[in-house]
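Asks: Curious how this folds, go ahead:
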Amino acid sequence: MRKLFSLLVMLIGFSQIYAQTVTGTVQSATDKSGLPGASVVMKRAASEAILTTSTDVQGAFRFERVPSGSYTLEVRYLGYDLLTRSVQVAQAPINLGVLSMQEQNTRLGEVQIIGRAPLGEQKGDTSQFNAKAFKTAPDASAEDLVTKMPGVQVQDGRIQAQGEEVRQVMIDGKRYTGEDVTSAMRNISSDMIENVQIFDAQSDQAAFSGFEDGNRLKTINFITRKDRRQGYTGKISAGYGTDDRYMAGAAINYFNNDRRITVTGLTNNINMFDFSIGETPGGGMRGRRGGWGGGSPIGIINTNNFGINYQDKWGKKMDVSANYNYSNRDIVNDQYRFRDFVSDEAGLQYTEDANNRDREDGHRLNMRLQYNINENNRLLVTPSLRVQNDEGFTGRNARTFDLNGTLSESLNRSSSDNTSFNFNNNILYSKRFGDSGRILTTNFNTSINNVDGDGFQYEQTQNFENPDRNVLRDQYIRLDRTNFSWSGGTNYSQRLGEKSRLQFEYNIGNQMRDSDRRTYDYVETAGEYADFNMPLSSTFKSDYLSQSVGPSYQYRNDKARLQLNARYEFATLDTDSQFPVDLDPLKRKFNNFLPSAEYEYKFSQSQNLTLNLRTNTNAPSVEQLQEVLDISNPLQARIGNADLDQDYQTRFNARYRNFNAETNRVFFIGMFGTMTNNYVANSVYTTNVPEGIAEGYEFRPGARLSRPVNMDGFYNVRSFFNYGQPLNFISSNFNVNGSVGYSRIPGMIDEQVNYSNNTNLGAGFNISSNISEKIDFTVSTFSSYNIVSNTLRTTQNNNFFNQNTSLRYNWILWKDLVYRTELNHQYNSGLSAGVDNSFLLWNMSLGKKIFKDKQGEISLSVNDLMNQNVSIRRNVTESYVEDVQSTVLQRFFMLTFSYNIRSYKGAPATEENLQRGPGMYRGGRPGSN
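Replies: Purely as a prediction, here's the structure:
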């Protein structure tokens, strides 16, 4: 032990002698403002070794573990001259102080060079785009800007970048506190943006410790122009149309450097879920909008919404952000569902007509408080709260049939009133022990979730095989569910030498869940729900305790970074149930080895490769564990399984990025995959149910009972690529993209194993204009071919094709007339009979800019001009393939008045400022960076 301690002391001393930190701050020489996102490079004079980093929101940068020697430091920032410094690293930390950069156009006098701005550059795993290179309409939002960039697209209402959904938005390096990233992007005007960065953001834990934990989020960071960081922007709109369609909304942004406040409000019945400064005048221009979490809206939705987002710096040490949102919605959604089962019974199928009426009333609050105690100590607290009430009614007519005719027909009516409360809080503390290379991080998380609800269910089912077994039931259901969990962990890392680090981590977590569901039958003579129904009732408790411990090793040099992790996890799952049957408490133990690895290699400043492998486990949910019958749809019943084990998941991904700043060509390719053992699959019974499962349940002819079981053999692999380059002859940007995917879902049907295999092939392209601010268009198309096969019944294999083509066109005509149009053509083949296969959604508006500064507009718009809009979704599972058609908003006309607000300190909101925006490139040398 004494020798080991001596060796450790020697290693610490060695690391302190041969590696030091280099820090500094990059500012504009003109106004002394910090330059965020600047590229900082240290080149070693005696070799080809290169160290790279970027400045933070204040313009500060920091290099860790810099070996002794002579270096040349280079700083690059779009629109500024290259800055170089000679740096001599010895045995003490170096602070270079303030590095002032000169703007390129300050030395050109009255000369202006107008040309094509460089798209941007690749900086390690960060793709940085120059907003000047993408021309947008004067009143465009950040969302309109980023969807012109290579590798960024809207898929099912969600913003995707480099094949992954964008999960986080930052402004000048600070997180936007809120759950809806699309709303955040719509509330930033494009003329405020200087650069856009796309990268995989580390978790707070990983960012503090320096060790990857596998919890990265696809992130877009908007770096704002320094002359747009003080002032306010906003939009106010109101409109009324045919069929009593209406909309009124406002969004106001106030910003003063670190302080940013956004207030939004909206009331409407045209499927708008939020309002923003990027809102296109007229309710018809909503072709690609979604709700919370993205996705295209279905149904007819009335929404009343209010939100406020706050971000500030309290003093020099505290960063604070908060987001509050209130939303009230009434939803009308009718659906038709056709389901083709994988079964030994020839031609077993299911149809359903459902009328859904829902009312949602919810409050959400998210906060983020980061206290930078000093250079070496940081504290982060992130609480969140959500309170929601949901009232719903569903009327369902369902039928099962085969080649011989109808087997069962069921009429169901159900209503519910549920109130939920969710609170979560995480505390994260990080300490760096000076320049010794030692870092300690610790975190503690608590979570409380409660659901309290009442429900009523009525069923009238006809049995065509045996009319004596027709079913009539009328029931009241009381639900009380509480989940409480806590978790904590400590990570300690130590520098081993010039290029390596070692970390030791310990984590512990506990999930305690209690679910009580009680069902009462209606008693005619008593006139109340007085008969306790034990088979449809259940009390269930579970306690899941997990602990993990293990080391991590990281090696980093100028070109590569390698991290290896080895964790050992041991967990226990205790369950207890009193009824429908009184079971003995069940206790299970799990022991798993959880390795992970990550490798990153930089071929050059513009080429980067990342490989990642992660393993983890997941405990089954209380809904999956609780053995209570759910016959809200009696022809598709469900029951839980208290014997479920945790699953074991292996995830991998590979990403290659190449961004040639000289040719403006961009190439991304990625592969993402998941393999799961003990996957929670569905075991479906169509005839007899084994003894001990769903005692007392009587099958309706053609009905199915599903029960979760653990199975091996789940695979999901997907690849994505994007290639983009400018098309100079039409002043536009061209992108071509494609994808290949394969999924394998295991399941069981009447005790027989079935694997549902789905192969997906996709390809498409888009062209976005870069002509001028007066002409803005985007043309895109994407086609997808799916091959579905089943191992149990090959006669039900199925292939289907989908193509989505869209055109968005904005044109500022003569005398301030503005024409906007959106066309979206959806083509499907291979879907079920009776489902509308193809449609054309055409939205259009014509507006007139008014007032002296042209900030007002009156517009007439039409939604779904051809009256063809439909919603079709295909779902593929291990036991069936189904097509679902839902209610959507169709044709209406609307007259709208909108007023844009723009006022920047030192940059008045004139027509020139509104139209210049990021689309114009003035000053500097074409292609310079």
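Asks: CA only for contacts and neighbour counts going forward, please
Replies: Fine.
Asks: wait, what's in contact with the residue minimising distance to the centre of the chain?
Replies: Relative to the mean C-alpha position of the chain, the nearest C-alpha, by CA atoms, centre = their mean, is the one of residue 167, at 3.4 Å. For residue 167, the contact set (CA atoms under 8 Å, 6 or more residues apart in numbering) comprises 181, 217, 218, 219.
Asks: Residue 723: which of these is nearest?
Replies: Proximity of these to residue 723 (CA to CA) peaks at residue 218, which lies at 18.9 Å.
Asks: buried residues in the helix or strand containing that closest one?
Replies: Counting by DSSP states H and E, the secondary-structure element that holds residue 218 is strand 217-224. Under the neighbour-count criterion of 16 or more other CA atoms under 10 Å, strand 217-224 has 217, 218, 219, 220, 221, 222, 223, 224 buried.
Asks: Does the first one touch residue 164 like I think?
Replies: To tie it back to what came earlier, the one meant is residue 217. No: Residue 217 is beyond contact range of residue 164, at 9.2 Å (criterion: CA atoms under 8 Å).
Asks: Next, the contact list for the residue of the chain most remote from its centre, please.
Replies: In the chain, the greatest distance from the average C-alpha position (CA atoms, centre = their mean) is reached by residue 525, at 53.3 Å. When contacts are counted by CA under 8 Å, 6+ apart, residue 525 is found next to no other residue.
Asks: for comparison, sequence B:
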Amino acid sequence: MRKILALLFVCLFGYFAQAQKADGSISGKLMDTTNKKPIADATISLLQAKDSSLVTFTLSNKQGQFEIKGLAAGNYRLIITHQEYSEVRKTVSLTEEKKQLNVGEIVSSNNFKEMTGVVVTNEAPIVVKNDTVQFNASGFRTQPNATAEDLIKKLPGMEVDKEGNVKSQGETVQKVYVDGKEFFGNDPKLATKNITADMIESVQVFDDMSDQAKFTKIDDGSRAKTLNIKLKKDRNKGYFGRATAAYGSNDRYEGNLSVNKFNGNQRISLLFNANNINKQGFSFSDIISSMGGFSGFGGGGGGMGGGMMGGGGGGMMIRGGGGGMGGFSSGGSTGLIKSLSAGINYTDQWSSKMKVTGSYFFSNSDNRQEQSSLRRTTYGDSIVIRDRQSMSTSKNQNHRFNLRFEYEIDSMNSILYTPSITQQHSESYSFDTSSSTTQQPGKEFLGVVGRTNNENVRDGFTWNNNLLYRHKFGKTGRTITLGWNNTFGNSDANGLTMSNNTFYREDGTLNRSIDQNQRTFQKTNTNNNAISTSYTEPFGLNKLLEINYRYTRNVGTSDREAYNYDAASGKYETPNLLLTNDFKNIFEGHRVGANFRVQKPKYNYQFGLGVERSSLESQSYQASTQKDSVNKASYTNLFPTANFNFTPTKSKNLRFMYNGRTNQPTLSQLQNVRDVTDTLNIIIGNPFLKQEFNHNFTIGYNSFNIMTFRLIAANLSFSTTQNKIVNSITVNNGVQTTNYLNLDGYYRGSAFITLGLPFKNPKWKGSSLNFSNNSSYTQDVSMIQSNSGNMVKNFTRTFMVSQGAGINLNKPKYDIGIRLNLAYNDVKYTQAKSLNEDYLTQTYA
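Replies: Predicted coordinates:
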């Protein structure tokens, strides 16, 4: 740690020491020879005379004056440009004896003859265009063979974690385009890890809207933080690629291959990766998309969330874990992962009317891991500490197809079709042992000792279809769209659970022992459909009214059968009727809305209101009672939206967004059957759950100072959820039972600000200092069991603030990046105040 800080100090000291020597300046005044008036807003570029490399640039003020400071002695070239005037070039020199140079009055007119022989590329490293921030790659030096990910790490306001996930201004980047087109579907890592930095001209950051919103110019609230990687024009034709291979101790290896064929609009890319160093060739969304709504075979209850307890309906869980997807595990980056992946991406414009982008991606991973966990759960004045040791293996195989087909029928009509197919097979095995100790005032005793084996096999398939028809009328701004969205998915899974749990009394004597040996089969199907239409009507030159309608019908089924082991036959053929259940969930909704948008040169705003009438019906058949039950609920919701975007100058942008939306409960949360995969953590669904309603507010600000290259980006957000679906946890004789219910009281506020300071000294071109601050306050809610056995509401309030600082030093022969981050967390509980705590985390990279 001391060595890192020392290195950072030396680098900073060296830079500022060098900056002290560069104290020269060049000044002057620009005049129009015809009108004898000052020329304002002209661009004055300063280049090195020896190689024409850009040193810096500035703008003239209203009086036509300019001054460039912080220059070292040497020979330079001044190039002065303005869109209304002829270009002026002038050679100047600074010496140690004369460090301040005033070139006097420089005149320009339409009769000026342009000099030849010098090619100038004058691009600021950062440009703010409305709500888009563009980073020009030439302003951020990278080492040979660097990837897009290496370049992104150097951009102010951008973060890349060890898994390769990208964040911009504290928000996760969900999409990455290449020249405005999809690259291997919606997996950002495939672009950032396989495109080389020397191919990139610029990286754009913005909030992408849906295809319908782009066409109608009406924001529908569906936004995703997005990167667009623009490639250099000379990389649009030819073959190129990248291959790397590495081998280390303990037979660790990694190999990567990318081959590209670009020919104008046609682009073909091939990727291959194989390694056993925990680098996966797929994102976690590949796994989720193929699950078809399957709830999983258990695993412990809850999760961590907000603070140490609760969070996201996690109940009173302390530093621990359970939850997740039970036997189905991607492995994440824990354990030892061996992975193989390959894919092909194809982009082309078949004619002036047809554009197509398609990809196929295959991934295979094998994960082996051993884990030790310690979970503390509080119930009134009792604390249960569960010590768990586990070993597990999992194998996952994934096939993913994506297609985007756009057909322009004529100048007034077009069709967009974007299907995707995911197929997956997974196998997992786990063995764990655990012991639970109960602590109460004045005493402590061993409560439960358990052993569990789980085996699971699952096959999943998901097919998504999105079809959009768009029509423009003769009147500019008058449009109509028709859309159809469909998701069809299914999964077949079977799991084997063998467990033994021994329970002890407070005096240490044996209470009882429970053995479980059963096989469970579950089939899940989803069929979701939505039909929508939107009509826009212009009013004048800058006003637009939209009227929309959407019909939604989502149907999900989950059929579960459980069989106990029959010792006499040696087979799993004795039905367990308590755990056998057929469940069907139907959601149907009609939504109508209107939005009004005003577009001005420096600002635009939009506001709207939608009304939805929906119904939720749950049908359940319980084998133990041989009875059907039906639960129905109806809702009427208002969906207000508001957006405001203000761009006072080309380099500053202020925006505000608000939207409200609903979240439906999942099949696993609704299905009222006991999941006893983990006999100490039983999970039961609640068919009476209501839908959640979320309110989201966001304010964002971007500013780039063209004089100093300084970037400031800030973001404020607040969200609250009505009828939030949370966990309700009870404990009886050492067994924890988790149910679901709706509660109010959840909200979260966060603030983020980043400051990027690229070095202007030409000897440190591409180097920068970056500072960021991220803070949040979250109140989560759950239900826990009090000392008297009654259920009481618990609030978990978590305050977090983190400060980060980084420096990127780029030189032709080396590249150094140092990042330091310090975070303070304060967690408080209303029902378990003895567990309140605060702590610091430090990260160095």
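Asks: returning to what we had before: what span of structure 2 is the strand holding residue 218 of structure 1 aligned with?
Replies: The counterpart of strand 217-224 of structure 1 in structure 2, using TM-score structural alignment, spans residues 224-231.
Asks: swap in stretch 534-553 of structure 1?
Replies: The alignment places stretch 534-553 of structure 1 over residues 577-596 of structure 2 (TM-score structural alignment).
Asks: Name the residues of the matching stretch that are buried.
Replies: By 16+ other CA under 10 Å, the buried positions in stretch 577-596 of structure 2 come out as 577, 579-596.
Asks: Compute the number of surrounding residues for the alignment partner in structure 2 of residue 134 of structure 1.
Replies: With TM-score structural alignment as the criterion, the equivalent of residue 134 of structure 1 in structure 2 is residue 140. Residues contacting residue 140 of structure 2 under the criterion other CA atoms under 10 Å number 20.
Asks: Same question for residue 588 of structure 1.
Replies: Residue 588 of structure 1 has 13 neighbours, counted by other CA under 10 Å.
Asks: which position in structure 2 aligns with it?
Replies: When the two structures are superposed using TM-score structural alignment, residue 588 of structure 1 falls opposite residue 633 in structure 2.
Asks: what kind of secondary structure is the nearest residue to its match once chain neighbours are set aside in?
Replies: For residue 633 of structure 2, ignoring the flanking residues on the chain, the nearest one in space by CA to CA, 6 or more residues apart in numbering is residue 616 at 5.2 Å. Here residue 616 of structure 2 is recorded as strand under DSSP: H, G, I helix; E, B strand; the rest coil.
Asks: Equivalent analysis for residue 568 of structure 2, please.
Replies: For residue 568 of structure 2, the reduced secondary structure class is coil; criterion used: three-state DSSP.
Asks: now it: how far from residue 574 of structure 2?
Replies: 11 Å (CA to CA, to the nearest Å).
Asks: Same check on residue 258 of structure 2?
Replies: Residue 258 of structure 2 sits at a distance of 54 Å from residue 574 of structure 2 (criterion: CA to CA).
Asks: Same check on residue 682 of structure 2?
Replies: Look at residue 682 of structure 2 and residue 574 of structure 2: by CA to CA, they are 21 Å apart.
Asks: go on, residue 817 of structure 2?
Replies: The span separating residue 817 of structure 2 from residue 574 of structure 2 equals 62 Å under the rule CA to CA.
Asks: what does residue 408 of structure 2 give?
Replies: 60 Å.
Asks: okay, the two: which has more neighbours?
Replies: A side-by-side neighbour count of residue 408 of structure 2 and residue 574, using other CA under 10 Å, places residue 408 first with 16 against 13.
Asks: The helix or strand the more buried one falls within vs structure 1 - mean distance after superposition?
Replies: In this assignment (DSSP H and E), residue 408 of structure 2 forms part of strand 382-410. Strand 382-410 of structure 2 differs from its equivalent in structure 1 by a mean of 1.4 Å after superposition (mean CA distance after the TM-score superposition for structure 1).
Asks: residues in structure 1 aligned with the next helix or strand after that strand?
Replies: Scanning forward in sequence from strand 382-410 of structure 2 by DSSP H and E, the next helix or strand is strand 413-417. Strand 413-417 of structure 2 falls opposite residues 377-381 of structure 1 when the two are matched by TM-score structural alignment.
Asks: mean deviation of the matching stretch from structure 2?
Replies: In the superposition with structure 2, the aligned residues lie an average of 1.3 Å away from stretch 377-381 of structure 1, counting by mean CA distance after the TM-score superposition for structure 1.
Asks: Would you map the strands across the stretch 651-800 of structure 2?
Replies: Secondary structure of the stretch 651-800 of structure 2, counting by DSSP state E, counting those that start in this stretch: strands at 652-663, 674-678, 681-684, 692-705, 710-722, 724-732, 735-743, 746-758, 768-785, 791-811.
Asks: Out of those strands, which is closest to residue 389 of structure 2?
Replies: Ranking those by proximity to residue 389 of structure 2 (CA to CA) places strand 674-678 first, at 14.1 Å.
Asks: following the lengthiest helix in structure 2, which helix or strand shows up next?
Replies: Among all segments of structure 2 classified by DSSP state H, the helix with the greatest residue count is helix 2-21. Going down the chain from helix 2-21 of structure 2, the next helix or strand is strand 24-32, by DSSP H and E.
Asks: tell me, that next one lands on which residues of structure 1?
Replies: Applying TM-score structural alignment, one finds that strand 24-32 of structure 2 aligns to no residue range of structure 1.
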